[in-house]
Each structure stands twice: as structure tokens, then as C-alpha cells.
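Undergrad: Sequence below, structure please.
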Amino acid sequence: MPDQRDPAPYDALLLLSFGGPEGPEDVVPFLENVTRGRGIPKERLKEVGQHYFLFGGVSPINDQCRALLAALREDFAAAGLDLPVYWGNRNWAPYLTDTLREMVRDGRRRIAVLATSAYASYSGCRQYRENLADALAALEAEGLPLPKVDKLRHYFNHPGFVEPMVEGVLSSLAELDEPVRAGAHLAFTTHSIPDSAADTSGPVGEHGEGGAYVRQHLDVARLIAGAVRERTGVDHPWKLVYQSRSGAPHVPWLEPDICDHLEELHEAGAPAAVMVPIGFVSDHMEVLYDLDTEATAKAAELGLPVRRSATVGADPRFAAAVRDLLLERAATERGAAVERCALGALGPSHDLCPVGCCPARAKRPAAAGADSPYA
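TA: Take a look at the predicted model:
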């Protein structure tokens, strides 16, 4: 383990997330931010926003980031780690550029960045790096000194991310009636993305069918299923499935969809299922609507008993994992040899995204990578 109290050379941590509306009047402007440049009419955005309006126009993601922010600060303080933690979003207040500006004015010059996305993909990694580059360019145009930003590595297989999900599955299985519990299937879910984005996810050497995105999710699913088997003595059948598709029907996206999978389970005589949202750090809208509302309704229609296990959220073990990732990277930057914590077959991910990693849809600068214009 790295030194538990030495964050040097870093003088701040930035929690970087997606953002979400916090009232009905925010929904369409938020969706305009998310879809900017795609030419989607406002009327179509109002239709898409119905998911948010069902919940009063409020996405839970910002409150969940506030909870994680508090958990990180509490963990850091308890560990004797004197490092300020800031929060910025890609698509809603507090906006990333505003937060970086605040950090610079507070004198922060070397910033570690934790993105609330655990896996490799364009939308889960490089797009955050592009947003960082955009924010740095804005500060540069204002004549402000530019901080050096380093994005912490992917943490999909860190014990502090995996273990809370294992316990979530065990709790969900315990909620099922005993006659169906042992035969319950595990449906590991993540956000569907275009096949082309999946195939080019991760470093160039990992490109191919499904790329790093699918490979990493499968590794986590095996870890959780194996841990459940060890603790219960039951080998639950499982499958990696997808949700929250949003693209044009003619464009191939990762399948099967969770609702289609529930139908297949029912037709095959499965007695019950547990939906395990391994692709999501917290219970934001894709979890609340696509799983808790839509998929749960489909299961009820089929008469298939189903439960949805918890995401990691602000679990103290996840906060401790973030501290571990930060101090690991800090020690590496100081030139120290560090044993990196990772479970499963894939090992710890890279610190610096190499050239060609999760390539952009269109050529845009991205910070915190080997191709960054901001050294």
C-alpha cells in the first residue's frame, strides 16, 4: 500500500461527473447540453425528458455526487490525508470549467481527477478527457495559469468497487422468496454503446469485438458471481446484458437488452432474477428508470420475481478505494514502486491513456493522456 498521508505532487482531487437536472425547468437545457452539436429538435428533447419528469424533473446524480464528496472528505480526514476535494460536472452545474477556475484561483496547480465512470470507453473516459481539455482551453483564453491534471486509472476491478456490489447481490438474493432464491439468475447490466465504440474501447492492442469495454465488464461479472458462489455455495447462472440504448435503430449497439433478457429467462423457466448494475457507480436515472421502473414492470408483466441490487454510491469502501488510487498515483508520480490493487484476470489499468485509446468520433484534443496538448 502507498503512504496513507502523502498526496504529493497533488494539491487537490477533482470529482468529475456527468451532471443532471435539479428541477423541471432544468430538464430541456440539460439535455441540450448533453446533445449539443447533434441537431436534435427541442420538441424531441421534451419527449426524451419524460423520464426525468416522472421524477419531478430531478436526476438523483447530483445528490449522489454530494454524498460521495462528503464520503471522500470524511475518509481523507480520518486517514490524516490533508487534500481538498472539489466537484465539477460535464453537463450541469457545478460546471467543470467553473470548478477548475475556482481551483486555480485557490492556488491548485496539480490536480488528480476521479471520473464517475469505472470502465474504458469513449463516453466513459476519453469524452471526460476532452471536456478537461475544453476547460483548460477556456482558462488559457482567460489568461489564468493552467494546472496539470491527471485522471486516475479505471477502477472497475478495485476491491473497494467490487466488494460493495457483491454484498448488494447477496442482499438482493436474500430478499427473494426461498423457493426461487437458489435458482435465481444474475443479470449483470451496463449501458449499451454502439458496437463500433465498444470494439475500439481501450488501448489499440485491446481493440476487437467488444474491446476493453466488454472485456472489463465480463471480468467484473465473473468476480461477483464467483464471490457469491463462494459465500452461498450456490452457482447462480449469469449473463452480461445491456440497457439505456439511445441511438438510431439502424446503428448496431451492444445486446441483449435487459428487458429482452428477462423475457428469455421467463421463457426458459428461470424462477427469479437479480439485476446487477455493475456499469454504474450510483443509482442515477438509468438505474431508477431503466431498471427500477421499465425492467421491473416488464418482470411483473411476465410474473418473474426480480430484485435490483445496489450500486456502490458513497459506500465507505469505495471512498477508501479512491484514496488508495490517489495515493498510488501520487507515489508513482514521485518515482516510487507501488503494488497496485486489482482483482480478476485483467490486472490494474494504465495510468496514462495511450494514443489511440478509445478514439474520438471526431478529432478533438483530450487532456490527461499521452496525446494531451497540456503536458
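Undergrad: From here on, just use CA atoms for contacts and neighbour counts.
TA: OK.
Undergrad: where exactly do the helices run in the stretch 151-300 of the chain?
TA: For the stretch 151-300 of the chain, the helices defined by DSSP state H, counting those that start in this stretch cover 159-175, 178-181, 195-199, 211-232, 258-267, 285, 296-302.
Undergrad: can you put those in TSV and add mean neighbour count?
TA: As requested, the helices of the stretch 151-300 of the chain are arranged in TSV below (neighbours: other Cα atoms under 10 Å):
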stretch	mean neighbour count
helix 159-175	20
helix 178-181	14
helix 195-199	20
helix 211-232	19
helix 258-267	18
helix 285	19
helix 296-302	16
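Undergrad: how many neighbours does Gly269 have?
TA: 11 (other Cα atoms under 10 Å).
Undergrad: for Leu31, what are its contacts?
TA: Residues in contact with Leu31 (Cα atoms under 8 Å, 6 or more residues apart in numbering) are Leu45, Gly49.
Undergrad: Tell me if it really is in a helix.
TA: Yes - judged by DSSP: H, G, I helix; E, B strand; the rest coil, Leu31 forms part of a helix.
Undergrad: so which of the helices of the stretch 151-300 of the chain gets nearest Cys65?
TA: Evaluated with Cα to Cα, the helices of the stretch 151-300 of the chain place helix 285 nearest to Cys65, the distance being 13.3 Å.
Undergrad: any residues touching that closest one, and which ones?
TA: Contacts with helix 285, where a contact means Cα under 8 Å, 6+ apart, come from His51, Tyr52, Ser59, Pro60, Ile61.
Undergrad: Relative to Glu25, which of the helices of the stretch 151-300 of the chain is closest?
TA: Judged by Cα to Cα, the one of those that comes nearest to Glu25 is helix 285, at 16.9 Å.
Undergrad: would you list every one of the strands in the stretch 201-350 of the chain?
TA: Ranges of strands in the stretch 201-350 of the chain, per DSSP state E, counting those that start in this stretch, are 238-243, 273-276, 306-308.
Undergrad: what's the most buried one of the ones you listed?
TA: Stretch with highest mean neighbour count among the strands of the stretch 201-350 of the chain: strand 273-276 (a mean of 26; mean count of other Cα atoms under 10 Å).
Undergrad: Where does Asp63 sit, in terms of helix or strand?
TA: Using DSSP states H and E, Asp63 maps to helix 61-78.
Undergrad: The helix or strand that comes right after that helix versus helix 61-78: what angle between them?
TA: Later in the chain than helix 61-78, the nearest helix or strand by DSSP H and E is strand 85-89. Interaxial angle, strand 85-89 versus helix 61-78 (axes from the mean of the first three to the mean of the last three Cα atoms, to 10 degrees): 160 degrees.
Undergrad: one more, for comparison:
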Amino acid sequence: MSDAVLLLAHGTPNTLGEMAEYLDKVTGGRAVPAEVVEELQHRYALIGLRETAGAEPPPLTKWTLAQGQLLGRLFFDNGLKTKVYVAMRNWHPYIADVVAQMRQDGVTRFRAICLAPQNSRTSVGLYRKATLAAAEGMEVEFVAGWAEHPLLIEAFAEKLRTVWKVACDELGKRVPVLFTAHSVPTRTVTGDAPDPYPIEAKRTAALVAECMKAAGLGEQDWRFAFQSQGVSGGPWIGPTVEETLGVLREEGHRGVVIQPVGFLCDHVEILYDIDIAFRQIADEMGLKLWRAESLNDSPLLTRALAELALGPYTAGVEVAPISARV
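TA: Model (predicted):
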């Protein structure tokens, strides 16, 4: 077993004034137009980010740290000494800084788990590169993707069941479910070495839908779309959520339940893109929009992370439950 587990997340600024510096990290130093910085400051302000740091960190940081704490507590409760660390690629605490702390703590080998279940060169690949660079000389096992993990699927289904029943009861009929994941540039998934991301994202959605069959969700009751396309850098993959909402309205639907399956906790792509922007678009179309709660501190998610941490793990292969290992 590894000495430690490192959970990796995207990172988010703590204040509005840090937005330009944050975006510089995200883009790898490519210039970001001032209007884009201002628009993102506006969006983050709408979900609670302020000019000065508040008593509580922004949602992504808050929930990622909580996921690390819950995993550590699960290990402790089961008599395991494996320590859990959390690091961000684009903001504090940076991967390099956390790995340096791990060295000081005497960690010589660890398992890194990216809190983005679907593997992509634009996300997981960059986390892996940063982690291996920081951990030179240490033994690292990197979990590159876990889009089909049974506990992840059940965690999403658990959140979806509740809101889907509410929506169906309110409208008196089965309401379509729209699964989403973050879009990526089209160039990422084309070429000689296609990226697995869109396939894995759709596979996660299909497995959640399969899990929902017992609740009454049929094959025709769900769709998939990519959300949060970038504002620059060429075309991004679709279909978009906006396009799909229009199709659903044309088909005569009066409501939709959105469940983002590419995200594990609340952050701007959920709290703004879905809860504010998509809800406004849906309202203008005459659609009522519901959203499944994010996994955040889901016990099922914690158990999934524990199984990934205890290895050995190969993408697509279920790991023995924690109860069978302690």
C-alpha cells in the first residue's frame, strides 16, 4: 500500500482580484482579453466570490478539501495510516508545493487520484505531467480515469433519483434527463491519437441511466450534451446544452433535469453555467429546469475514492471494497 494518497483538482481563485493571475495559470500563459477576465469576475461574483477572501473558501476549494478530509477519516476509522493530501493544478495549494510537503513528511510513494473521472489530455494529462515533475525520485501510481467505477455511478444515480421524482411528480409525466460534462477543444479529440474523454463521459452517463431503469427512466428519457464551451481557441465539441434544450422544447417537453456527470462538486460551471445561465435560457424557452445535487460530500463518493486509493487499480476494473481490505 502507498504511504499516501494525493487528490488532484483544478483549483479556483479565492478573490475576484486574483482572476487574471488564475486565468494565466489555466491558459499556460496565453493572453486573456480583459473582457473575458471581467466576464468571469462577474460570473464568480454571482456565485459568492468577493474582492477579499471570506471566512469560507470558494465552493470548489471547500468541497475538494472536504472530500480529502472525509477520505482521511474513512481510512482512520478503518485503522489505516495512509495520509491524504489535496493539491490544485491552477491555484493554491499547488501540486508542486503539496508534493514538497509530502517529501518533508517522509512520503516516498503515493497514489494520485484526479478528481475528474473521465480521462483527457487537456485535464488529467496535465495533472499527471505536473505531478510526475514535482515527484521526481518518488514512486507514483497515477489513476488516469475511473469513469465506470460502480460507486461513482451509484453516487450520481442516488442524487438523480430524488430530483427526477420531484420533477416527474410536478409535471405529471416522465421528464427528460440531460447529462452533461465539460466540453473540450475539438482538436483534442481528433487526429492520430484521439482523446478518450468524450467516450468516457458518455459512458458514465449511460451507466447512470442504466442504474435509473428501476426508477422508471427509459432509453428515450435521457440525452447527453457538453457544457461550458470556451470563448476562444477555436471550435469546442458539442452538442451544446443550449442546442439540446431547444430540441427538447421543440419535441414538446415542458421541463428537464440536468445532471453534470463530469464534475464531482459545486463550482462555477455548475453554480453559474447551470443554475443561472442555463436556467434562464430554459425559462425563456418555456422549460422548467431542475438540477441534481452535486456529489460534494457524498459517502458513496468517499467510498469510491477509498477503493481507488487502496489499489491495485486498472481503469475499468473494480477494486475490492474497503471492508474487504481492513
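Undergrad: can you put the strands of the stretch 201-350 of structure 1 in TSV and add distance to Val287 of structure 1?
TA: Formatted as TSV, those follow (distance: least, Cα to Cα, whole Å):
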stretch	distance to Val287 of structure 1
strand 238-243	9
strand 273-276	10
strand 306-308	9
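Undergrad: between these, which gets nearest to Leu81 of structure 1?
TA: Closest to Leu81 of structure 1 of those, according to Cα to Cα: strand 273-276, at 33.0 Å.
Undergrad: corresponding residues in structure 2 for the closest one?
TA: Aligning strand 273-276 of structure 1 against structure 2 (TM-score structural alignment) gives residues 256-259.
Undergrad: ok, now stretch 96-109 of structure 1?
TA: Aligning stretch 96-109 of structure 1 against structure 2 (TM-score structural alignment) gives residues 95-108.
Undergrad: for that stretch, which positions count as buried?
TA: Judged by neighbour count using 16 or more other Cα atoms under 10 Å, the buried positions of stretch 95-108 of structure 2 are Ile95, Ala96, Val98, Val99, Met102, Val107, Thr108.
Undergrad: Tell me the mean distance between the helix holding Asp63 of structure 1 and structure 2 once they are aligned.
TA: Helix 61-78 of structure 1, aligned to structure 2 and superposed, deviates on average by 1.0 Å (mean Cα distance after the TM-score superposition for structure 1).
Undergrad: Show the secondary-structure elements that that helix is packed against.
TA: In this structure, helix 61-78 of structure 1 makes packing contacts with strand 85-89, helix 316-333, judged by 3 or more Cα pairs under 8 Å, 6 or more residues apart in numbering; DSSP states H and E.
Undergrad: okay if I get the helices of the stretch 151-300 of structure 1 as TSV plus distance to Ala342 of structure 1?
TA: Converted to TSV, the helices of the stretch 151-300 of structure 1 look like this (distance: least, Cα to Cα, whole Å):
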stretch	distance to Ala342 of structure 1
helix 159-175	7
helix 178-181	30
helix 195-199	22
helix 211-232	11
helix 258-267	28
helix 285	29
helix 296-302	33
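Undergrad: Among those helices, which comes closest to Gly313 of structure 1?
TA: Taking the helices of the stretch 151-300 of structure 1 one by one with Cα to Cα, helix 159-175 is closest: 9.2 Å.
Undergrad: Relative to structure 2, which residues correspond to that closest one?
TA: Against structure 2, helix 159-175 of structure 1 falls on residues 150-166 (TM-score structural alignment).
Undergrad: Give the helix, strand or coil label for the residue most central in space within structure 1.
TA: When Cα atoms, centre = their mean is applied to structure 1, the residue found nearest the centroid is Ser117 (2.4 Å). State at Ser117 of structure 1, reduced to three classes by three-state DSSP: coil.
Undergrad: Trp236 of structure 2 against Ser228, yeah?
TA: No - when contacts are counted by Cα atoms under 8 Å, Trp236 of structure 2 is not listed as touching Ser228 (9.4 Å).
Undergrad: neighbour count winner among these two?
TA: Counted by other Cα under 10 Å, Trp236 of structure 2 and Ser228 do not tie: Trp236 has more neighbours, with 21 against 18.
Undergrad: Counterpart of the more buried one over in structure 1?
TA: Per TM-score structural alignment, Trp236 of structure 2 is aligned with Trp253.
Undergrad: can you pull the contacts of that match?
TA: Ser192, Ile193, Pro194, Asp195, Arg245, Gly247.
Undergrad: neighbours of the nearest residue to it once chain neighbours are set aside, just the number please.
TA: Closest residue in space to Trp253 of structure 1, ignoring its immediate chain neighbours: Pro194 at 4.0 Å, by Cα to Cα, 6 or more residues apart in numbering. Using other Cα under 10 Å, Pro194 of structure 1 is surrounded by 17 other residues.
Undergrad: Structure 2: which residue goes with Pro194 of structure 1?
TA: Pro194 of structure 1 maps onto Pro185 in structure 2, by TM-score structural alignment.
Undergrad: Kindly report the same for Asp315 of structure 1.
TA: When structure 2 is aligned by TM-score structural alignment, Asp315 of structure 1 is paired with Ser298.
Undergrad: Hmm, Asn157 and Val220 of structure 1 touching each other?
TA: Yes - applying Cα under 8 Å, one finds Val220 of structure 1 in contact with Asn157, separated by 6.3 Å.
Undergrad: Under the alignment, what does Thr141 of structure 2 map to in structure 1?
TA: Slight slip there: residue 141 of structure 2 is Glu, not Thr. So, by TM-score structural alignment, Glu141 of structure 2 is matched to Asp150.
Undergrad: Using the three-state scheme, assign that match.
TA: Three-state call for Asp150 of structure 1 (three-state DSSP): strand.
Undergrad: circling back to that earlier point, quick one, what contacts the residue nearest to the centre of structure 1?
TA: Going by Cα under 8 Å, 6+ apart, Ser117 of structure 1 touches Gly124, Cys125, His154, Gly279, Phe280, Val281.
Undergrad: ok, now how distant is the closest residue to the fourth one other than its chain neighbours from Glu286 of structure 1?
TA: Distance criterion Cα to Cα, 6+ apart; nearest residue to Gly279 of structure 1, sequence neighbours excluded, is Thr190 at 4.2 Å. With the distance defined as Cα to Cα, to the nearest Å, Thr190 of structure 1 ends up 9 Å from Glu286 of structure 1.
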